[in-house]
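Novice: After the sequence you'll find the predicted model.
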Amino acid sequence: MDLFLMSPPGRTWALRGRSNFRSREAPPVDARQARREWLALARDIEARGGTVVALPSPSELLTGMPYAAECGQVVARQGAAPLFVLPRVMSAHRQAEREHWAPLARSLGMEVVDPGVGIWEAHGDVATFDGVTLLFWGGRTTLDGLEAAARYFPGEVLRIQVREPAFHGNMAVLPLPAVDRLMVCPDVMAPESHALLRERFGEHRLLLVTEAEIRRYATNGLPVGRDVLAPSVVPDSVRERLEALGLRVVSLTMRELCEKGGGSSRCLVSRAEVDAATLNIPDAFRLSAIARDIDADG
């Protein structure tokens, strides 16, 4: 199962933390339009074979919940229920979110664990490529937070250091497994980390982009098969390079969630490959139930 944990914006959703380079100076958002943008992405994911599990926010104060990359990280285990590794986020207004994601994970049949140390922003600082787990630190996640979480990831793990404006690893690196490439922005990572990626995967497999391009979300599209679900602000130069590799870039209007809120399609999900037999998804958290509520708004 290609599993996507997501959380729709509420009817009064607004920008609260304003803690990234887009949201700091953004005008007020249109919550109704944000809900439509969220639903369009979720439906595009399921149309391509993904399974969306959606958790409505229990409080209108938890305005960060739509950016579910920080909800936690699902780690599949052979012959056992998946782990759900709780986040330890930096922003105070988001710290209560995990109190609601943990019960959802348990209701799905996962075992919930807590790293217990430092700042660790979960799926936003996790990527997998060629059987290797990449764990990122240096934006918001701290090194001690990374190390506390790392013990839950089996197999080979690479530690990659990033810097602003890449406040998460998902702004510095994007795996493109369908074409065996890793999109990388050397401008926002430590030189030794870029060297580590070159050494481990080979320079010919790295697709390089600039800081200017990641500020327009070059690395924040969501690959699903050979399609990349990307916000419309992604530069044409990046689209052309992806399409030259045989990928199809699907342009999504994300004025509220991305252009104002600062989070792209990849930021709105926590994704994992899991054995479907190990999970039980309550009907209340399936996309069909959430979609009815959003469609009812007109």
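Specialist: Nice, thanks for sending it over.
Novice: use CA for all of it now, contacts and neighbours both
Specialist: Noted.
Novice: now the end-to-end length of stretch 223-238.
Specialist: One end of stretch 223-238 sits 14 Å from the other (CA to CA, to the nearest Å).
Novice: Over to stretch 254-267?
Specialist: Using CA to CA, the two ends of stretch 254-267 sit 12 Å apart.
Novice: Could you pull out the buried residues of the longest helix seen in the chain?
Specialist: Longest helix in the chain, counting residues (DSSP state H): helix 31-47. Within helix 31-47, the residues that qualify as buried are 31-39, 41-43, 45-46, counting by 16 or more other CA atoms under 10 Å.
Novice: With Phe21 as the reference, measure out to Ser288.
Specialist: In terms of CA to CA, Ser288 sits 34 Å off from Phe21.
Novice: about what we covered before: show me what the longest helix of the chain is packed against.
Specialist: Under the contact definition 3 or more CA pairs under 8 Å, 6 or more residues apart in numbering; DSSP states H and E, helix 31-47 sits against strand 51-54, helix 287-295.
Novice: from the middle of its chain, how far away would it be?
Specialist: A distance of 15 Å separates the centroid of the chain from that of helix 31-47, by CA atoms, centre = their mean, to the nearest Å.
Novice: follow-up on the earlier one: and the helices and strands packed on helix 31-47, which is most packed in?
Specialist: A comparison of the helices and strands packed on helix 31-47 by mean neighbour count, using mean count of other CA atoms under 10 Å, puts strand 51-54 on top with a mean of 23.
Novice: Name the residues that touch it?
Specialist: Defining contact as CA atoms under 8 Å, 6 or more residues apart in numbering, one finds that strand 51-54 is touched by 1-8, 42, 45-46, 281, 285-287, 290.
Novice: For the helices and strands packed on helix 31-47, give me a markdown table that also has distance to Glu273.
Specialist: Output for the helices and strands packed on helix 31-47, formatted as a markdown table (distance: least, CA to CA, whole Å):
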| stretch | distance to Glu273 |
| --- | --- |
| strand 51-54 | 10 |
| helix 287-295 | 18 |
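Novice: between those, which one is nearest to Thr253?
Specialist: Across those, Thr253 has its closest neighbour in helix 287-295 (17.1 Å, CA to CA).
Novice: residues in contact with the closest one?
Specialist: Outside helix 287-295, the residues that reach it (CA under 8 Å, 6+ apart) are 35-36, 39, 42, 52-54, 56, 283-284.
Novice: one more structure, for comparison:
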Amino acid sequence: MIDLFLMSPPGRGWTLRGRSNFRSKDAPPVDAQQARREWLIFARALESRGGVVVALPSPSEDLTGLPYAAEGGLMLARSGAAPLFLLPRMISPHRRGEREHWGQLARRMGLEVVDPGAGIWEAQGDVATFDGVTIVFHGVRTTREGMEAATRYFPGEVMRLELLAPAFHGNMALLPLSVVDRLLVCPEVIAPPSYALLEKRFGRERLVTVTKDEIRSYATNCLPLGKELLAPSVLPERIRALVEGLGMKVTSFVLSELCEKGGGATRCLVNHGRLEPGSFQVPEENRLAAVAARMEAEG
């Protein structure tokens, strides 16, 4: 299987437009050039670890949410058929235009593009997998209707969980660390009946709890790749020590603009799929090397 990452670099005029999370709400203006440098360092780090980055340059300066690709859709591998790409149905008006461009890219890659067709569904931001279970979230942004519309495309066992504020996506409540057989989870932002489902299905000993304050510093919003956790530099020291104590390596990335101001951590910056070799193609103009060369030429 290939680790495929859909990503979108900030434009030269990138700004915070929606300011719809607790980081961006009162943040000072961003430095777009620094954001582009942060993005490129992180994207290259993924490819240096064996991943394939497919980059979607923004077609419009108005689409300021594109760098947070986790909400851009969801890739699902299928045996004997083209992978599915489920389009998002976002709550924020300024982000609704993104799906058209992600859909176009997915089609050029040979993926079958599907619109779930109902409700609000913020895609990979509200989906996780652990121990063969697809965990899907609703509440805060994704609605129950939107979750159910998307869920009918998921194979196998599915667990539905209700999310509570201040978490606005499931990736702020729960982080699978499959390589060490643990879930980092914040009980304070998961409805009690839903948390009980987690305990019953996976066992209390596999749930490693973090606090509401720690998720504000992205304790659950990091990107695991094998035995390495790619994290923003604001990750709390307790969480770093905890993860390293479980046997993983934590690597930090400075994301002063994209994370500390923009409100999206390493897991938010990618739409991650694991697809069979030969089940997709990468348009040459969307390869990271080509997009990086254009970015560097632009300054």
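Specialist: Received, thanks. None of the values given here were measured: they were computed from a predicted structure.
Novice: So after superposing, what's the score?
Specialist: Scored against TM-score structural alignment, normalised by the length of the first structure, the superposed chains reach a TM-score of 0.99; 298 aligned residues with a CA RMSD of 0.8 Å.
Novice: circling back: the second structure: matching residues for the longest helix of the first structure?
Specialist: On the basis of TM-score structural alignment, helix 31-47 of the first structure is assigned to residues 32-48 in the second structure.
Novice: compared with the second structure, how much does the longest helix of the first structure deviate?
Specialist: For helix 31-47 of the first structure, the mean deviation from the second structure after alignment is 0.8 Å (mean CA distance after the TM-score superposition for the first structure).
Novice: That helix relative to helix 287-295, how many degrees between them?
Specialist: Per axes from the mean of the first three to the mean of the last three CA atoms, to 10 degrees, the angle that helix 31-47 of the first structure makes with helix 287-295 is 150 degrees.
Novice: ok, residues contacting helix 31-47 of the first structure?
Specialist: In contact with helix 31-47 of the first structure (CA under 8 Å, 6+ apart) are residues 8-14, 51-52, 224, 229, 252-257, 265, 287, 291, 294, 297.
Novice: Please repeat the previous calculation with a cut-off of 6 Å.
Specialist: Contact partners of helix 31-47 of the first structure, identified using CA atoms under 6 Å, 6 or more residues apart in numbering, comprise 9, 11-13, 254, 256-257.
Novice: for stretch 161-177 of the first structure, same thing?
Specialist: 124-125, 129, 136-140, 182-185, 188-190, 219.
Novice: Now which of those would you call buried?
Specialist: 124-125, 136-140, 182-185, 188-189, 219.
Novice: from the residues you listed, which ones fall inside strands?
Specialist: 136-137, 182-184 (DSSP state E).
Novice: got the contact list for Glu71 of the second structure?
Specialist: 122-125.
Novice: Quick check: the aligned residue for it in the first structure?
Specialist: Glu71 of the second structure maps onto Glu70 of the first structure when the alignment is built from TM-score structural alignment.
Novice: So its match versus Leu5 of the first structure, what's the distance?
Specialist: Distance from Glu70 of the first structure to Leu5 of the first structure, by CA to CA: 10 Å.
Novice: all helices for the stretch 151-298 of the first structure, in order.
Specialist: All helices of the stretch 151-298 of the first structure, identified by DSSP state H, counting those that start in this stretch, fall at 191-201, 211-214, 236-244, 287-295.
Novice: need the contact list for the residue nearest to Tyr67 of the first structure when sequence neighbours are not counted.
Specialist: Setting aside the residues directly before and after it, Tyr67 of the first structure is nearest to Leu268 in space (CA to CA, 6 or more residues apart in numbering), at 4.4 Å. Going by CA under 6 Å, 6+ apart, Leu268 of the first structure touches 66-69.
Novice: Could you give me the ChimeraX syntax to select whichever of those are buried?
Specialist: Only the buried entries of the contacts of Leu268 of the first structure go into this ChimeraX selection, using 16+ other CA under 10 Å:
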select :66,67,68,69
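Novice: would you list the contacts of Leu268 of the first structure in a markdown table and tack on secondary structure?
Specialist: Putting these into a markdown table (DSSP: H, G, I helix; E, B strand; the rest coil) gives the following:
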| residue | secondary structure |
| --- | --- |
| Pro66 | coil |
| Tyr67 | coil |
| Ala68 | helix |
| Ala69 | helix |
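Novice: Leaving out the residues flanking it, which one is nearest to Glu112 of the second structure?
Specialist: Leu84 (4.8 Å).
Novice: Just give me the neighbour total for that neighbour.
Specialist: When neighbours are defined as other CA atoms under 10 Å, Leu84 of the second structure has 20 of them.
Novice: Please apply the same query to Phe154 of the second structure.
Specialist: Neighbours around Phe154 of the second structure, by other CA under 10 Å: 12.
Novice: where's it relative to Leu207 of the second structure, distance?
Specialist: From Phe154 of the second structure over to Leu207 of the second structure the distance is 24 Å, taken as CA to CA.
Novice: What of Pro59 of the second structure?
Specialist: 42 Å.
Novice: follow-up on the earlier one: Serialize the contacts of helix 31-47 of the first structure to a markdown table and add fields for neighbour count and distance to Val157 of the first structure.
Specialist: Output for the contacts of helix 31-47 of the first structure, formatted as a markdown table (neighbours: other CA atoms under 10 Å; distance: CA to CA, whole Å):
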| residue | neighbour count | distance to Val157 of the first structure |
| --- | --- | --- |
| Pro9 | 28 | 33 |
| Arg11 | 15 | 40 |
| Thr12 | 12 | 40 |
| Trp13 | 22 | 37 |
| Met254 | 25 | 33 |
| Glu256 | 26 | 35 |
| Leu257 | 28 | 31 |
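Novice: Save those residues as a markdown table, and put in distance to Gly202 of the first structure too.
Specialist: Below are the contacts of helix 31-47 of the first structure laid out as a markdown table (distance: CA to CA, whole Å):
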| residue | distance to Gly202 of the first structure |
| --- | --- |
| Pro9 | 40 |
| Arg11 | 47 |
| Thr12 | 47 |
| Trp13 | 44 |
| Met254 | 34 |
| Glu256 | 38 |
| Leu257 | 35 |
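Novice: Go through those and name the one nearest Ala277 of the first structure.
Specialist: Distances from Ala277 of the first structure to those, taken by CA to CA, are shortest for Pro9, at 29.7 Å.
Novice: Tell me which helix or strand the closest one sits in.
Specialist: Assigned by DSSP states H and E, Pro9 of the first structure belongs to no helix or strand.
Novice: hang on, the earlier thing: is it possible to get JSON lines of the buried residues of helix 31-47 of the first structure that adds distance to Ala195 of the first structure?
Specialist: Formatted as JSON lines, those follow (distance: CA to CA, whole Å):
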{"residue": "Ala31", "distance to Ala195 of the first structure": "42"}
{"residue": "Arg32", "distance to Ala195 of the first structure": "44"}
{"residue": "Gln33", "distance to Ala195 of the first structure": "42"}
{"residue": "Ala34", "distance to Ala195 of the first structure": "39"}
{"residue": "Arg35", "distance to Ala195 of the first structure": "41"}
{"residue": "Arg36", "distance to Ala195 of the first structure": "41"}
{"residue": "Glu37", "distance to Ala195 of the first structure": "38"}
{"residue": "Trp38", "distance to Ala195 of the first structure": "36"}
{"residue": "Leu39", "distance to Ala195 of the first structure": "39"}
{"residue": "Leu41", "distance to Ala195 of the first structure": "34"}
{"residue": "Ala42", "distance to Ala195 of the first structure": "36"}
{"residue": "Arg43", "distance to Ala195 of the first structure": "38"}
{"residue": "Ile45", "distance to Ala195 of the first structure": "33"}
{"residue": "Glu46", "distance to Ala195 of the first structure": "36"}
